[in-house]
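# Okay, structure incoming, though there's no sequence with it:
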């Protein structure tokens, strides 16, 4: 399905007013070859540790979007080229990271969508700490598991239901 977040906002002003469609703050940058992606959210809450990110991306993605609340840390990357490639191979539509990515040139060659705050070359720890399928707080909105995520060059939307 092709879409533009601006058009979705225009077509669903009533949902914006109700708060069932939310716009994340414009702090996310889109990486990857794809210009847009969408799907139901699988949520993770981690901090400077990406073992749970890897374990989740190794599962069948089924067109879903992994939403990672990394606490906004800019000290290390939670997703790199290897994890983005795993996501692509396993059928994930994309990844939204409240934190950093690395290997941006590699990610830009992939067809899986990746949105993050910025880049950082440092890798994270791999202790396995974190929580899955919990509400996560991203800049501008709380995201619940199963909500719908829409991402393009203009921004990131979170909706309680699938949008047409």
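Received, thanks. Predicted, not measured: the structure shown is a model, and the values here were computed from it.
# contacts and neighbour counts: CA atoms only from here.
Will do.
# and stretch 54-67, how far apart are its ends?
With C-alpha to C-alpha, to the nearest Å applied, stretch 54-67 spans 13 Å between its terminal residues.
# wait, I meant stretch 142-153
21 Å.
# For it, buried residues please.
143, 144, 145, 146, 147, 148, 149, 150, 151, 152, 153 (16 or more other C-alpha atoms under 10 Å).
# Would you double-check that the fourth one falls in a helix?
Okay, so that is residue 146. No: per DSSP: H, G, I helix; E, B strand; the rest coil, residue 146 lies outside any helix segment and is coil.
# and it, how far is that from residue 103?
Distance from residue 146 to residue 103, by C-alpha to C-alpha: 29 Å.
# again with the first one
Applying C-alpha to C-alpha, one obtains 26 Å for the distance of residue 143 from residue 103.
# what's near enough to touch the closest residue in space to residue 94 that isn't next to it in sequence?
Excluding the flanking residues, the one nearest residue 94 by C-alpha to C-alpha, 6 or more residues apart in numbering is residue 113, at 4.2 Å. Residue 113 makes contact with 30, 31, 32, 33, 34, 35, 36, 37, 93, 94, 95 under the criterion C-alpha atoms under 8 Å, 6 or more residues apart in numbering.
# let's bring in a second model and compare:
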């Protein structure tokens, strides 16, 4: 089922919150929705990879990268994992790389910017906890609805 964020706002104005419009949408998939899974890292994407490999199909991975613009937390290899595992989408408070390749892939990734530098791989960070960025508090089990108009957060799945 397809959801348009504008229609969701019309029907559920009091049940959704809008992320600050600081993200760019990458990939050729233009909308997604699903339950939230979270990871918090800083310039280290090993836990991002592990989460992509293990979270439930249909999930939205929310990556709090601390807003760092110094390196990318995801590239085309990790995007391919998300596609193969049928994840709904990804929101990254940080950067991606390989954007030209990602933009031709059937994936939807919101990120702050692009950066060609790769991250370190030490496995530092935390998963499955509330994270705060873009004016929102993302908690595992919340629902995200996103498209080219923005990213909405709801406490539960909307009917």
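Yep, it's here. Bear in mind that the values here come from a model prediction, so they are computed numbers and not experimental data.
# Which stretches in structure 1 count as helices?
5-11, 13-18, 51-57, 81-89, 104-107 (DSSP state H).
# for the ones you listed, which one sits closest to residue 67 of structure 1?
Between residue 67 of structure 1 and these, the shortest gap by C-alpha to C-alpha is with helix 51-57, which sits at 9.6 Å.
# Would you mind finding the longest strand in structure 2?
strand 31-40 (DSSP state E).
# and it, how far from the chain's centre?
6 Å (C-alpha atoms, centre = their mean, to the nearest Å).
# what about the strands in structure 2?
Under DSSP E, structure 2 gives strands at 16-18, 24-26, 31-40, 60-64, 72-74, 89-96, 109-114, 126-127, 131-133, 136-138, 143-147, 150-154.
# Please produce TSV containing these, extended by distance to residue 6 of structure 2.
As requested, the strands of structure 2 are exported to TSV (distance: least, C-alpha to C-alpha, whole Å):
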stretch	distance to residue 6 of structure 2
strand 16-18	11
strand 24-26	17
strand 31-40	12
strand 60-64	19
strand 72-74	28
strand 89-96	18
strand 109-114	18
strand 126-127	31
strand 131-133	22
strand 136-138	18
strand 143-147	9
strand 150-154	9
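# Nearest to residue 46 of structure 2, out of the ones you listed?
strand 72-74 (8.8 Å).
# what packs against that closest one?
strand 89-96 (3 or more C-alpha pairs under 8 Å, 6 or more residues apart in numbering; DSSP states H and E).
# so the strand it packs on aligns onto which residues of structure 1?
Under TM-score structural alignment, strand 89-96 of structure 2 corresponds to residues 94-101 of structure 1.
# Then stretch 23-30 of structure 2?
Residue span in structure 1 matched to stretch 23-30 of structure 2, by TM-score structural alignment: 28-35.
# Okay, buried residues for the matching stretch please.
Of the residues in stretch 28-35 of structure 1, those buried (16+ other C-alpha under 10 Å) are 28, 29, 30, 31, 32, 34, 35.
# Residue 8 of structure 1: which of the residues you listed is nearest?
residue 35 (15.4 Å).
# That closest one contacts residue 150, correct?
No: using C-alpha atoms under 8 Å, residue 35 of structure 1 makes no contact with residue 150, being 11.2 Å away.
# which residue in structure 2 lines up with residue 156 of structure 1?
By TM-score structural alignment, residue 156 of structure 1 lines up with residue 151.
# ok, the residue nearest in space to the middle of structure 1 - contacts?
In structure 1, the C-alpha nearest the mean C-alpha coordinate belongs to residue 96, at 1.3 Å (C-alpha atoms, centre = their mean). Counting by C-alpha under 8 Å, 6+ apart, residue 96 of structure 1 makes contact with 65, 66, 67, 68, 114, 115, 116.
# Could you check which residue of structure 2 pairs with the third one?
Going back to what we said before, that points to residue 67 of structure 1. That one, residue 67 of structure 1, aligns with residue 62 by TM-score structural alignment.
# ok so, going back, would you mind writing the PyMOL command to select the buried ones in the contacts of residue 96 of structure 1?
Entered in PyMOL, the line below selects the buried ones among the contacts of residue 96 of structure 1, by 16+ other C-alpha under 10 Å:
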select buried, resi 65+66+67+68+114+115+116
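# May I ask which two of the contacts of residue 96 of structure 1 are separated the most?
Top of the distance list for these (C-alpha to C-alpha): 65 and 116, 12.9 Å.
# quick one on the thing from earlier: these two touch, right, the match of residue 67 of structure 1 and residue 41?
No: look at residue 62 of structure 2 against residue 41 with C-alpha under 8 Å: they stay out of range, at 10.9 Å.
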